[in-house]
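Q: I'll drop the sequence and a predicted model, then ask my questions.
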Amino acid sequence: MKLDPVSLRLFVAVMKESTIAAAAAREHLAASAVSRRMAELEASLCVSLFTRSNKGTEPTAAAFALLNLARGVLNDMDGIASQMQEYGSGVRGHVRIVANISAITQFLPAELQRFMALYPQVDVRLQEQISTVIARSVAENAADVGILNAGHYGERIELLPYHLDELILAVPKDHPLARRKSVRLADALAYDFVGAHPGSAINNLLTTAASAVGLPLRLRIQVTSFDALCLMVHAGLGIGVLPRKSASLYHGTLAIRAVRLAEPWAHRQLSLCIRSDDSLSRVGRLLVDHLRASTPVAKP
């Protein structure tokens, strides 16, 4: 079946004008040409659109059904050119983001809200992943922009500075460590931990740091989100490590306290990740520029 938009437009004109002759005059065509188009349309659709007699033509029930469909198709086609112009100017399109949970819970909600207020026609698609998967997704063009922990991932990607991220120790308010202003990991390892999901950057940091001081990391429970981690800490099932701003979301509702981790690895650099500057679409470039503009300037 081959549907010709010109034939659909002529069909709509015939239905509106009630006769082929009037539709032909409106479209500046010969009536025979319009009649031939209607016959070809009927043949393509394998249905009779008009009953013909010496009194003229009468639309069938199928013609009225086609009229609504044809108008929808033609309206969509009329909008293609203007929409493509909007894509070219960077005000319409879609951009795929993959980000780690630290960025999603601390920085992205407000920054994406401002971006989408500026560009309401841009469709932003966000997915949470761990940093190694983020790097691979961007390298393989499964995502346009990534936000991950700074590091070396062995992928063909570029990293751009984003926010600084401080990890803290979340403990119940009645915990022995709750009275301390700061704590070394070696002291915290005497207690059970609520860990993040396997493969997460925070779990890897804790495992490496515990190994460096020669002490075991006792992961009593592993969860997949910071809110679940805070709920487990609140319930007294262990202590946990998470970003300070993520923990602050629960200070008013849960009986937990954030204690500073006196460790150099507790201060992390988050990075924006792209394949290359040339690989970004217009809306991808707008988003990257917006996110970089939201990044605080590092103090000397």
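A: Sure, I can see it. Numbers count the residues shown, from 1 in each chain.
Q: From here on, just use CA atoms for contacts and neighbour counts.
A: Will do.
Q: Secondary structure element for the residue positioned nearest the centre of the chain, which one?
A: Central residue of the chain (C-alpha atoms, centre = their mean): residue 125, 1.7 Å from the mean position. According to DSSP states H and E, residue 125 maps onto strand 122-128.
Q: The closest residue to residue 292 other than its chain neighbours: what secondary structure?
A: Sequence neighbours aside, residue 162 is the residue nearest to residue 292 in space, at 6.5 Å (criterion: C-alpha to C-alpha, 6 or more residues apart in numbering). Here residue 162 is recorded as strand under DSSP: H, G, I helix; E, B strand; the rest coil.
Q: Distance check, residue 162 against residue 24.
A: 63 Å (C-alpha to C-alpha, to the nearest Å).
Q: Also residue 65?
A: 22 Å.
Q: the more surrounded of the two?
A: residue 24 (20 against 11; other C-alpha atoms under 10 Å).
Q: what helix or strand is that one on?
A: Using DSSP H and E, residue 24 falls in helix 20-26.
Q: hmm, who's touching that helix?
A: Helix 20-26 has contacts (C-alpha atoms under 8 Å, 6 or more residues apart in numbering) with 10, 13, 14, 16, 17, 30, 31, 34, 35.
Q: mind listing the helices in the chain by residue range?
A: With DSSP state H applied, the chain shows helices at 5-17, 20-26, 31-45, 61-89, 101-106, 108-118, 131-139, 185-188, 201-212, 226-234, 244-248, 282-293, listed in chain order.
Q: residues in contact with residue 156?
A: Counted by C-alpha under 8 Å, 6+ apart, residue 156 has contacts 139, 275.
Q: How about residue 155?
A: Residues in contact with residue 155, defined by C-alpha under 8 Å, 6+ apart, are 135, 136, 139.
Q: putting a second one here so we can go through both:
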Amino acid sequence: MRFDIADLTLFIHIAESGSITGGAQRSHLALASASERVKNMEFRAGVSLLTRRPRGIGLTPAGDILLRHARRIVGEHDRLCAGLTAFAAGYGGTQRIYANTSAASWLLPGRIAAWLSAHPGALLEVEEKPSAEAVSCIAAGLGEAGLISDAVDAGDLIVEPVAADNLVVITADAHPLAGRSPLALREVVNMPFVGLESGSALQQYISARAAAAGHALIYRIRAGHFEGVCEMVGRGIGIAIVPEIQARLYARRFALRSMALSDGWARRSICLCYREWAALAPGMQALLGWIRAGASASQR
């Protein structure tokens, strides 16, 4: 059986939009043409790929398999085209790496600046994503590598710690806990908290650790990013548990105090994450090796 890139792209668009009509529009095809392409794909595959519903479509188990591989193949095709375009323009191709908030805000900028200075022909794209989302993208073949928290389950992917990302308690400067370091979670569980949104992997991790100890944290308010959390804490709304580097970034601006957490689970790492080293493009291997070497140098 043979599927071309246009077929696979159309199938992805149909799956993401939930209808053949939506997929046709995103692929700039007439509805009749898109429907005919889907029928031909099902004929060549010998199985049904879509289930027709009163409102839109769903994927059959075979459709799920096709979607997973289609995303990887189309992603590789797009990267191939981008790489050749960059090469033709005199560059060595664009390397894309995912990074969680902590890595994107403090770990990568200095190391990437040094990398680009040492490699004048390199093109680099850093895409900020939550660790769990980065893991999903790498596992699905949508990207080669990323920097994630070791608090996230990476499944069968390879992870290598490259930097500490410990959690600390932050309070307003005038808070009774200010300066009482280290603190254990049990000492603060009954205080009002400021947290990230409930879908945040970090917040779920913290809440799970509290639940494992028999406690439920009380959140007065949640914010969508660390800056919002730190500002609320600085205004005395509550306390928070955040990565140490985020506490340092906003300490002066919002008059914060940070105290180490003595609980073992608060000692975390930022990790390189990828599928197989041998499967990485040479440019990505070189970039990850540079990040790894920078981590080793900073620890000496």
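A: Looks like it arrived, so ask away. Small disclaimer: the values here were computed from a predicted structure and weren't measured.
Q: Go through the helices of structure 1 and name the closest to residue 168 of structure 1.
A: Closest to residue 168 of structure 1 of the helices of structure 1, according to C-alpha to C-alpha: helix 244-248, at 5.6 Å.
Q: The closest one: which residues count as buried?
A: By neighbour count on 16 or more other C-alpha atoms under 10 Å, the buried set for helix 244-248 of structure 1 is 244, 245, 246, 247.
Q: Please work out how many residues are found near residue 176 of structure 2.
A: Neighbours of residue 176 of structure 2 using other C-alpha under 10 Å come to 9.
Q: Please apply the same query to residue 33 of structure 2.
A: Around residue 33 of structure 2 there are 11 residues (other C-alpha under 10 Å).
Q: returning to what we had before: mean deviation of the strand holding residue 125 of structure 1 from structure 2?
A: For strand 122-128 of structure 1, the mean deviation from structure 2 after alignment is 1.8 Å (mean C-alpha distance after the TM-score superposition for structure 1).
Q: Give me the packing partners of that strand, helices and strands only.
A: strand 93-99 (3 or more C-alpha pairs under 8 Å, 6 or more residues apart in numbering; DSSP states H and E).
Q: Provide the aligned range in structure 2 for the strand holding residue 125 of structure 1.
A: Counting by TM-score structural alignment, strand 122-128 of structure 1 falls onto residues 122-128 of structure 2.
Q: and if you look at stretch 44-52 of structure 1?
A: By TM-score structural alignment, stretch 44-52 of structure 1 lines up with nothing in structure 2.
Q: Next, work out how far apart residue 95 of structure 1 and residue 113 of structure 1 are.
A: 14 Å.
Q: Of these two, give the one with the bigger neighbour count.
A: Using other C-alpha under 10 Å as the criterion, residue 95 of structure 1 and residue 113 rank with residue 95 on top: 21 against 12.
Q: And that one, how far from residue 103 of structure 1?
A: For residue 95 of structure 1, the distance to residue 103 of structure 1 - C-alpha to C-alpha - is 17 Å.
Q: next one: residue 111 of structure 1
A: From residue 111 of structure 1 to residue 103 of structure 1 the distance is 10 Å (C-alpha to C-alpha).
Q: So for the two, which residue has more residues nearby?
A: residue 103 (22 against 16).
Q: Check whether that one really touches residue 147, as I assumed.
A: Yes: shown here, residue 103 of structure 1 and residue 147 form a contact pair, counting by C-alpha atoms under 8 Å, at 6.9 Å.
Q: any shared contact partners between those two?
A: residue 270.
Q: before we move on, the earlier item: would CSV of the buried residues of helix 244-248 of structure 1 with distance to residue 276 of structure 1 be doable?
A: Shown next, in CSV, are those (distance: C-alpha to C-alpha, whole Å):
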residue, distance to residue 276 of structure 1
244, 31
245, 30
246, 30
247, 34
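Q: and which of those is nearest to residue 191 of structure 1?
A: Closest to residue 191 of structure 1, out of all of the buried residues of helix 244-248 of structure 1 and judged by C-alpha to C-alpha, is residue 247, at 19.2 Å.
Q: so the closest one makes contact with residue 255?
A: No: contact criterion C-alpha under 8 Å: residue 247 of structure 1 and residue 255 do not qualify, at 11.4 Å.
Q: Let me see the contact set for residue 148 of structure 2.
A: Residues near residue 148 of structure 2 by C-alpha under 8 Å, 6+ apart: 99, 100, 103, 130, 131, 132, 134, 135, 270, 271, 272, 273.
Q: Quickly note the distance from residue 63 of structure 2 to residue 14 of structure 2.
A: Noted for residue 63 of structure 2: a distance of 11 Å to residue 14 of structure 2, by C-alpha to C-alpha.
Q: of these two, who's got more company?
A: For residue 63 of structure 2 versus residue 14, the count of surrounding residues by other C-alpha under 10 Å is larger for residue 14: 27 against 19.
Q: Could I get the contacting residues of that one?
A: 20, 21, 22, 23, 24 are the contacts of residue 14 of structure 2 under C-alpha under 8 Å, 6+ apart.
Q: Going by distance to residue 236 of structure 2, which of these wins?
A: Distances from residue 236 of structure 2 to those, taken by C-alpha to C-alpha, are shortest for residue 22, at 48.1 Å.
Q: hang on, the closest one in a helix?
A: Yes: per three-state DSSP, residue 22 of structure 2 lies within a helix segment.
Q: Can you pull out the residues in contact with stretch 228-235 of structure 1?
A: 170-172, 194-196, 223, 238-240, 247, 250, 254-256.
Q: Put the buried members of the residues you listed into a ChimeraX selection.
A: Selection of the buried residues among the contacts of stretch 228-235 of structure 1 in ChimeraX, burial being defined by 16+ other C-alpha under 10 Å:
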select :170,171,172,194,195,196,238,239,240,247,250,255,256
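Q: Mind picking the two most distant members of the contacts of stretch 228-235 of structure 1?
A: Between any two of the contacts of stretch 228-235 of structure 1 (C-alpha to C-alpha), the greatest distance is 19.7 Å, for 196 and 255.
Q: Good, we can wrap up now.
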